[in-house]
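Trainee: have a look at this fold, sequence not included:
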């Protein structure tokens, strides 16, 4: 039986275990979307993960969702990330940058521009702004000629990520952000080649991935998906058909992995496992749901055919999560009030497990 602590070959990387640190927004970047010394320490503390996937990084100013998130669209941002990736590598780790274009989940007070999206349909809920939460605004629908530029923004950011020392990138195609909005049947009301049919709704995702593969190679490119997820008011019709079609197209691009969230029932996810011939990362529990991923959830999905297992919140309070999972010592609880609090409290202040005689 495959163990969570077996090594795994992912592209050109040898992962020492099957544990993936899932991407989690922590809004600790400096002004200008710059990574910081604290971010370098945070990721380096967790470098025993088989693979770290960073917090969402905007590929353009237009793609920024919240204040305090980092970017990969300026030379200064590239330079700021280099000490972060170097710290992870010095500690023996591997790190991909998650590229996250927010689409409609943004606000002019954050970016200085009206958000863009497949259609002029507002997200459900409030978005973070420099002055506090505000209702999500109605975005501007992209013109057909503008859509390829947004797809290419992922590839341009991927090139910057590699320049910054990342081992690869993960496109954020989940949780109601831009790629997810194009996949949606209620956020995407387009009547051109990017909307309507399943073939058209997956087109933007495929073009974004294809451009990224062309830029940095398939072995350095992954994508995260949330089949049937309802984040930010997203709805998707024909979920099995939609994602089967998408994974079939992605298989031809020879990407490093697909990262699925447990946003659909097991029958759907197992059907997608059968469709997808490559490396599968699974987050076994609903992101931001009532339960955190534990050892039992991980072992179950390894038995069901996943190669790698994503752990999110458990990594926040447990920088030594891999060792805790290996030895069975308790998983420390996380202080939710400090998720997006800023500063080092609840960020760098969680200790490794202290063994007592």
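Mentor: Received it, and whenever you're ready, just let me know what you need. What you see is a predicted model, and the numbers here were worked out from it, not measured in a lab. Numbering: from 1, shown residues only.
Trainee: CA atoms for contacts and neighbours, from now on please.
Mentor: Will do.
Trainee: all strands of the stretch 51-200 of the chain, in order?
Mentor: 51-57, 95-99, 116-117, 126-127, 134-135, 140-141, 168-173 (DSSP state E, counting those that start in this stretch).
Trainee: for residue 210, which of those strands is the nearest?
Mentor: Closest of these to residue 210 is strand 168-173, at 11.1 Å (criterion: Cα to Cα).
Trainee: one more to weigh against that first structure:
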């Protein structure tokens, strides 16, 4: 008799996702590294991503680091933008390097909202937010100390509330950044609607106290996200667009007392857009997978069902603390892709190491943010 084929996909099987055919289901999650002085990508960044793009050893899909869509969207020092011609040209060198290795790369489009500091804002103005509520959070600044650039974490500044007439400009910035991404050679984009940044701030009761059409009931708080997603999918096609959500994370003072109906509403609204994927952080970003907000544990299976029942066809990507065994279990339970974050920092050949059961390089935490090649492009490949 013929052996019975497994009904569950392997982490190393190819998959069609939106406009792309990926060689495996391992995704490199977006990772802020603060190595773009002047907010412009560098040649070192091209090397870093190309190392992780090789189809036989690296990610089936790379999601490049969070990238602000406008000057006001910056909230951390030395993060690359995608809102000037210089930035677009510099990103092109990165995407060319990735494609030369046979890889696929999308960019995560970002507006930090209130998670910023006046030192990073045009003209030293306050950051913008849904409401004028300061976050209990920190950001990363680089200062000149005795001729040296020294980085460190500081409290975020108090924001001002966005005026109603400013919101179309936010939507337009995302749309233009999506077009810039395609010009820069990216295969697509991911909208960052997670981790307590601007779009997530609008979603949550803890940060959105507005009383106009963008605050109050769920459908109002989700309005800006819906407008952004509609704009970018119309601009470049839904098959080249993903979105990142983090239903229960407390990152950057993200709070909501009833996230289940909120995020089920969000994914139902996303379903008709024909997205490439939905990327869900399970639990606390970079922390406990069983972290919860609200009266009961969040039901991620119900979230996926809500998306599918509403006609959503995009791949379902899971993220947070995965190893090979947990990833294979997630695929068996209905996930399509698994994103790995910090393991990809120290292991440019992470997919090969997972497939062959090879040990992982230890992570150098002191070099996570800022600096040069050390702890960035000098991690060894397995022999």
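Mentor: Sure thing, it's come through. Source: prediction; values computed, not measured.
Trainee: next, the TM-score between them, please.
Mentor: Overlay of the two chains. TM-score (TM-score structural alignment, normalised by the length of structure 1): 0.94; 346 aligned residues with a Cα RMSD of 1.2 Å.
Trainee: how about the strands of the stretch 51-200 of structure 1, which one is nearest residue 294 of structure 1?
Mentor: Nearest of the strands of the stretch 51-200 of structure 1 (Cα to Cα): strand 51-57, 17.1 Å.
Trainee: okay, that closest one sits on what stretch of structure 2?
Mentor: Matched against structure 2 by TM-score structural alignment, strand 51-57 of structure 1 falls on residues 61-67.
Trainee: about what we covered before: dump the strands of the stretch 51-200 of structure 1 to TSV, plus mean neighbour count and distance to residue 87 of structure 1.
Mentor: Listed next are those as TSV, based on neighbours: other Cα atoms under 10 Å; distance: least, Cα to Cα, whole Å:
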stretch	mean neighbour count	distance to residue 87 of structure 1
strand 51-57	24	12
strand 95-99	28	10
strand 116-117	26	35
strand 126-127	18	32
strand 134-135	16	36
strand 140-141	19	40
strand 168-173	28	16
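Trainee: distance to residue 199 of structure 1 added to the ones you listed, as TSV?
Mentor: TSV is the format used below for the strands of the stretch 51-200 of structure 1 (distance: least, Cα to Cα, whole Å):
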stretch	distance to residue 199 of structure 1
strand 51-57	27
strand 95-99	23
strand 116-117	18
strand 126-127	30
strand 134-135	32
strand 140-141	20
strand 168-173	16
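Trainee: which one of those lies closest to residue 157 of structure 1?
Mentor: strand 95-99 (7.4 Å).
Trainee: tilt between the closest one and strand 51-57?
Mentor: 30 degrees (axes from the mean of the first three to the mean of the last three Cα atoms, to 10 degrees).
Trainee: which outside residues touch strand 95-99 of structure 1?
Mentor: 23, 51-59, 85, 88, 154, 157-158, 161, 166-172 (Cα atoms under 8 Å, 6 or more residues apart in numbering).
Trainee: residue 223 of structure 1 falls within a helix, correct?
Mentor: No - Residue 223 of structure 1 is assigned strand when assessed by DSSP: H, G, I helix; E, B strand; the rest coil, not a helix.
Trainee: dump the residue contacts of it.
Mentor: Residue 223 of structure 1 neighbours (Cα under 8 Å, 6+ apart): 170-173, 209, 257-259.
Trainee: take those residues and map them onto structure 2. Which survive?
Mentor: Contacts conserved in structure 2 for these, counting by both residues aligned by TM-score structural alignment, their matches' Cα atoms under 8 Å: 170-173, 257-259.
Trainee: just curious, which of the residues you listed is nearest to residue 313 of structure 1?
Mentor: Set against residue 313 of structure 1, the nearest of these by Cα to Cα is residue 259 (16.4 Å).
Trainee: counterpart of that closest one in structure 2?
Mentor: Matched to structure 2 by TM-score structural alignment, residue 259 of structure 1 sits across from residue 279.
Trainee: wait, residue 87 of structure 2 touches residue 80, no?
Mentor: Yes - counting by Cα atoms under 8 Å, residue 80 is a contact partner of residue 87 of structure 2 at 7.4 Å.
Trainee: nearest to residue 13 of structure 1, of the kept ones among the contacts of residue 223 of structure 1?
Mentor: residue 257 (12.5 Å).
Trainee: pretty sure that closest one contacts residue 220?
Mentor: No - applying Cα under 8 Å as the test, residue 257 of structure 1 and residue 220 come out as separate, 9.1 Å apart.
Trainee: returning to what we had before: what sits against the match of residue 259 of structure 1?
Mentor: 242-245, 316-319.
Trainee: ok, residue 253 of structure 2 next?
Mentor: By Cα under 8 Å, 6+ apart, residue 253 of structure 2 lies in contact with 135-137, 196.
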